[in-house]
Each structure stands twice: as C-alpha cells, then as structure tokens.
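# This is a predicted model, with the sequence first.
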Amino acid sequence: MQEVATGRKAESLCAEFLEKHNLTIICKNYRIDGGEVDIIARDGIYWVFCEVKYRQHESFAAVLEQIQPQQCRRVRQTARYYLLSNNIDEHTAAIRFDVIAIVGESKKIEWFKDAF
C-alpha cells in the first residue's frame, strides 16, 4: 500500500507541475482492462498522455530506460480507447506521449515531452 500512496503523491505533484506549465488536466488514473494512463491533459491542440515515474535513487536516464516497449504499447492502446470512447478521431487529433520523472527526496521533476 505504501507504493500506491507514493505513486498517487507523485501523480499529484506531476499534475500540479503540468498545471503550472499551462496544461489542463482532463483525467488522472484512466484505466481500462490491460492498461492505464497516469495523467491525460491538454496542451494547446495536443492531447497529452503522461506516464509518471518516481524513483528514490536513480537518474532521469535510468527512469526512461525502465519504460519497456510493452508498457508503451499498453499506454498507446489505453490512449486510443480513451480517444475513441470520447468521439475524438485518433487520426486527426494531435497526440503526444510524455514521461514525467520524479527522482529522490528533493522530488526533482524532469519532463520528457514526446518521449515515445
């Protein structure tokens, strides 16, 4: 349960961070069978699907390396489902997949736009 609480706290920090950078948070923890998107936001014309990663003692590069291709596929599949279920044409919509990493006790945030 500690990991879930830590994850939720990291997601809340990321949502606040994105709002400070003028993104509009649409949804947090969007889930379907077989997938989840941590944060769905709007950045101008873009639909932004964010994966949040928190690590206690790792570098930002290590966080990105831990995102496996199958996880990217699950996030993309979940994003596709969200768009279709909200009558948004995935072929014409501007879509971006970002990663936001929080590392260490200082909770330093690094934002990787269009990460995958």
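Great, that's in hand. Keep in mind it's a predicted model, so treat the numbers as computed, not measured. Numbering: from 1, shown residues only.

# CA atoms for contacts and neighbours, from now on please.
Fine.

# just the strands in this protein please.
Assigned by DSSP state E, the chain shows strands spanning 24-32, 35-43, 46-55, 94-103, 108-112.

# Select, out of the ones you listed, the one closest to K9.
strand 46-55 (9.7 Å; CA to CA).

# gap between S85 and C27?
14 Å (CA to CA, to the nearest Å).

# Specify which residue of those two has the higher count of neighbours.
C27 (13 against 10; other CA atoms under 10 Å).

# Give me the nearest residue to that one, chain neighbours excluded.
Ranked by CA to CA, 6 or more residues apart in numbering and with sequence neighbours excluded, the top spatial neighbour of C27 is I40, at 5.1 Å.

# Next one for the comparison:
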Amino acid sequence: MNLFNRRRQGYHYESLAEQYLQRQGLTSVARNIHCRGGELDLIMKDGGCWVFIEVKFRAHNRYGSAAEAIDWRKQQRVKRAALYWLHSQGLSAEHCQLRFDVVAIQGDDRHITWLTNTLVEE
C-alpha cells in the first residue's frame, strides 16, 4: 500500500475513533498534531482532563493485536509529543489533568476497544 493510501486509511480510522469517543462524551480538540519526535492522533477533553489518544488499526492479529502494537517506545513518543503540545499551548503538565488512551480497532468488523490511562512510566 502506498503512503497516500496508508495516510488516508489512518485518517479514516482516526475519524471512527473520534466519533466513538464523542459518543462517549469526550470533546474533540485537535487531530494529527506533528512535532519533532512524535505525533498525536487525537487530542480530546474529558471534562477538565486533557486526553491524548493513539489510534491503531489491525485487520488481523497475525502479528499481534492493535493494542499490542503500542509498545513502550511508541508510548514515550506520544508522551513527548503531548508535553510539547501542552507547552505550545501555554499549559504545564504539572498543572493539568491529563491521560493517555488507546483506541484499538481490530478486524473486518472494525471492533473498537478503548483503553484508558495506558501510559507506562519510564
């Protein structure tokens, strides 16, 4: 699959995840934030809490589930990107509620699993 199609597929699954989370009561803030050292798929608010969401799709689990694809290294990149984004907004992680979630979309039926507060500390 070429880069254009992969990017379009990524946007599609991020949109599915965003719609799902909105139905759960979260509010959209931003999508596809790129910065040095990382990318944030979705930024949402859950009440007063900033939620940084990694979206992962797997058509099958031959190489592991969608959730298993979010390894420690990927979590650290998301964390760095989130801290950078907060700083760019004039916010401090020490003075904000924040969490890191994963939305895993799996299989032909596009089953959605929402995992909250998933960050593993260093």
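Perfect, thanks for sending it. Since the model is a prediction, treat every value here as computed from it, not as a measurement.

# rewinding a little: measure the residue nearest to C27 of the first structure to Q77 of the first structure for me?
14 Å.

# Of those two, which one has the most company?
Comparing I40 of the first structure with Q77 by other CA under 10 Å, the one with more neighbours is I40, at 23 against 17.

# And the aligned residue in the second structure for the more buried one, how far from V51 of the second structure?
I40 of the first structure maps onto I43 in the second structure when the alignment is built from TM-score structural alignment. Noted for I43 of the second structure: a distance of 6 Å to V51 of the second structure, by CA to CA.

# Check R73 of the second structure too.
19 Å.

# And those two? Which one has more around it.
V51 (25 against 10).

# Please verify my assumption that F112 of the first structure contacts V99.
Yes - judged on CA atoms under 8 Å, F112 of the first structure makes contact with V99 at a distance of 5.1 Å.

# between the two, which one's more packed in?
Using other CA under 10 Å as the criterion, F112 of the first structure and V99 rank with V99 on top: 23 against 16.

# I figured that one was touching A115, is that so?
Yes - applying CA under 8 Å as the test, V99 of the first structure and A115 come out as touching, 6.1 Å apart.

# so where is stretch 16-30 of the first structure in the second structure?
The aligned range for stretch 16-30 of the first structure is 19-33, by TM-score structural alignment.

# And the contacts of the matching stretch?
E18, E39, L40, D41, L42, I43, M44, K45, D46, G47 (CA atoms under 8 Å, 6 or more residues apart in numbering).

# Recalculate using a threshold of 7 Å.
The contact list for stretch 19-33 of the second structure (CA atoms under 7 Å, 6 or more residues apart in numbering) reads E39, L40, D41, L42, I43, M44, K45, D46.
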